[in-house]
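A.B. asks: No letters, just coordinates:
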């Protein structure tokens, strides 16, 4: 049954996603608001497919306020990268720059407001990223970051990448850590996706201005709250 569900999901969600990409590409001249609407519509398609085809449900524990916050998410599957587009009205997601160079999708991501992160770039790229992040916060868009840098198997607790500390220090905004357990039902690099509940647990807001070690410790503990 798990194999059949996974086959149906793959056969329906990915071709439909291609149609969304093509439609959104045609809407590029309409600007960012159109891209944001298209992304939210794609997120609703994803929610429909995971719910109806895979038997997965989403549970959010706590409140996710909109506005100038830096959200940091546990990262276990592709699942949350799409769900974020529906959980917020207009999130600004920080993502590795390679994704914004993908054919078709990369242009749409940049038009939506995805902020490229050049991991090995110098000061010029860092300043460009900070300017983009500052503009997003000024527009009351929540910034969304996966501070571990990549998807990790459920239960693992790698240290945070250094990029989080830099953003925390320079942006001076409250941090909202979010734990999740998508890897239990949609394991990394696995075709099979199991039914179950994916929980997003919102942790205590971390104020700006804390020492780096304390901020990182509180974030690390909060985003791993579902790994016990």
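C.D. replies: That came through, no problem. Just so you know, these numbers come straight off a predicted model, no measurement behind them. Residues are numbered from 1 along each chain as shown.

A.B. asks: contacts and neighbour counts: CA atoms only from here.
C.D. replies: Noted.

A.B. asks: after the longest helix along the chain, next one along is what?
C.D. replies: Among the elements of the chain assigned as helix by DSSP state H, the one spanning the most residues is helix 2-26. Helices and strands here follow DSSP states H and E; after helix 2-26, the next one along the chain is helix 32-52.

A.B. asks: Point out the other helices and strands that that next one packs with.
C.D. replies: Taking 3 or more C-alpha pairs under 8 Å, 6 or more residues apart in numbering; DSSP states H and E as the contact definition, the neighbouring helices and strands of helix 32-52 are helix 2-26, strand 56-61, helix 78-87, helix 105-112.

A.B. asks: And it, what's buried?
C.D. replies: By neighbour count, with 16 or more other C-alpha atoms under 10 Å as the criterion, the buried positions of helix 32-52 are 32, 34-40, 42-51.

A.B. asks: For the most centrally placed residue in the chain, give me its contacts.
C.D. replies: Most central in the chain under C-alpha atoms, centre = their mean is residue 81, positioned 3.7 Å from the mean C-alpha point. Taking C-alpha atoms under 8 Å, 6 or more residues apart in numbering, we find residue 81 in contact with no residue.

A.B. asks: residues contacting the nearest residue to residue 196 once chain neighbours are set aside?
C.D. replies: The shortest distance from residue 196 to any residue other than its chain neighbours is 4.8 Å, reached at residue 56 (C-alpha to C-alpha, 6 or more residues apart in numbering). For residue 56, the set of contacting residues under the criterion of C-alpha under 8 Å, 6+ apart consists of 50, 185, 194, 195, 196, 197, 198.

A.B. asks: Same check on residue 176?
C.D. replies: For residue 176, the residues meeting the contact criterion (C-alpha under 8 Å, 6+ apart) are 69, 70, 71, 72, 202, 203, 204, 205, 206.

A.B. asks: Throw together a PyMOL command that grabs the buried residues out of those residues.
C.D. replies: With 16+ other C-alpha under 10 Å as the burial test, the buried ones among the contacts of residue 176 are selected in PyMOL as follows:
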select buried, resi 69+70+71+72+202+203+205+206
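
A.B. asks: Below is an additional structure, to be compared with the one above:
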């Protein structure tokens, strides 16, 4: 029965994405605020239906970032995207270029200021973004980046890439680390969704001024430590798990 409910949840989730995308489209085309409102409404819908259909509750902890900041987050599944974007006032992502062509997602992502990057060419995207910020062309808001570059399953080790540190160093913006345990309940692949409490936690801000490798070491330590604590709270010991 849980698998059936998970399947129905996923079906309605993508159906509602298309419906909301079409309903909000006229407003989104003329207003960036309209595009953000559509995306935030969808985030609330996913959280509500996850709780009602599969018993998956969600929670955002910590001080929600405001203003011009970087958010460097652990990335385990689509759910952490939903929770972070739904919490911040003007989120925008560094995203894979292929998503530009995805129906609904691509058009709205560009409208809210997301930055598409090609696989293996993240450095070029960061260089371009630094130039945009310098000349004031970038869309204001909270830039969300995943330092490991992709979704990482709970218990799997993966390095934090230097691109985030370069962005931190060159933009001079504060960085808010974010931890999560969502992959325990909503895996990066597959249909099945588990009941429980999925959490994204915003951690204390890292102020500008650190050397990039010192920053990267601190970021990795804080994000991994907090994520492991959230997973342990949910009954999963990441430190003693061998994938």
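C.D. replies: Yep, that arrived. Everything quoted here is computed from the prediction, not taken from an experiment.

A.B. asks: Tell me the one among the contacts of residue 176 of the first structure nearest to residue 127 of the first structure.
C.D. replies: For these, the residue nearest residue 127 of the first structure by C-alpha to C-alpha is residue 70; the value is 17.5 Å.

A.B. asks: Roughly how far does the closest one sit from residue 105 of the first structure?
C.D. replies: Computed as C-alpha to C-alpha, to the nearest Å, the residue 70 of the first structure to residue 105 of the first structure distance reads 24 Å.

A.B. asks: try residue 119 of the first structure
C.D. replies: Using C-alpha to C-alpha, we find residue 119 of the first structure at a distance of 20 Å from residue 105 of the first structure.

A.B. asks: likewise residue 14 of the first structure?
C.D. replies: Taking C-alpha to C-alpha, one finds residue 14 of the first structure at 13 Å from residue 105 of the first structure.

A.B. asks: And those two? Which one has more around it.
C.D. replies: Neighbour tally, residue 14 of the first structure and residue 105, criterion other C-alpha atoms under 10 Å: the higher count belongs to residue 105, 17 against 12.

A.B. asks: give me every residue that touches the more buried one.
C.D. replies: Going by C-alpha under 8 Å, 6+ apart, residue 105 of the first structure touches residue 21.

A.B. asks: counterpart of it in the second structure?
C.D. replies: If you follow residue 105 of the first structure across to the second structure using TM-score structural alignment, you land on residue 105.

A.B. asks: measure its match to residue 96 of the second structure for me?
C.D. replies: Noted for residue 105 of the second structure: a distance of 12 Å to residue 96 of the second structure, by C-alpha to C-alpha.

A.B. asks: mind checking the end-to-end distance for stretch 94-107 of the first structure?
C.D. replies: Looking at stretch 94-107 of the first structure, the gap from its leading to its trailing residue is 15 Å under the measure C-alpha to C-alpha.

A.B. asks: for stretch 134-142 of the first structure, that is, sorry about that
C.D. replies: Across stretch 134-142 of the first structure, the straight-line distance between its terminal residues is 11 Å, by C-alpha to C-alpha.

A.B. asks: Kindly report the same for stretch 99-113 of the second structure.
C.D. replies: One end of stretch 99-113 of the second structure sits 13 Å from the other (C-alpha to C-alpha).

A.B. asks: Next, count neighbours for the closest residue to residue 184 of the first structure other than its chain neighbours.
C.D. replies: Of all residues beyond its chain neighbours, the one nearest residue 184 of the first structure is residue 154 (6.1 Å), with distances taken as C-alpha to C-alpha, 6+ apart. Here the count is done by other C-alpha under 10 Å, and residue 154 of the first structure has 22 residues near it.

A.B. asks: Helix or strand: which one has residue 154 of the first structure?
C.D. replies: Secondary structure assignment for residue 154 of the first structure, by DSSP H and E: no helix or strand.

A.B. asks: What does it correspond to in the second structure?
C.D. replies: Under the alignment (TM-score structural alignment), residue 154 of the first structure maps onto residue 154.

A.B. asks: shouldn't its match be in contact with residue 183?
C.D. replies: Yes - counting by C-alpha atoms under 8 Å, residue 154 of the second structure touches residue 183, with 6.1 Å between them.

A.B. asks: Find residues that contact each of the two.
C.D. replies: Common contacts of residue 154 of the second structure and residue 183 (C-alpha under 8 Å, 6+ apart): residue 76.

A.B. asks: who are the neighbours in contact with the residue lying closest to residue 111 of the first structure once chain neighbours are set aside?
C.D. replies: Residue nearest to residue 111 of the first structure in three dimensions, not counting chain neighbours: residue 32, with 5.7 Å by C-alpha to C-alpha, 6+ apart. Counting by C-alpha under 8 Å, 6+ apart, residue 32 of the first structure makes contact with 111, 112, 113.

A.B. asks: how many other residues sit next to the spatially closest residue to the last one that is not a sequence neighbour?
C.D. replies: Spelled out, it's residue 113 of the first structure. If the residues on either side of it in the chain are set aside, residue 113 of the first structure comes closest to residue 92, at 5.7 Å by C-alpha to C-alpha, 6+ apart. Under the neighbour criterion other C-alpha under 10 Å, residue 92 of the first structure is assigned a count of 27.
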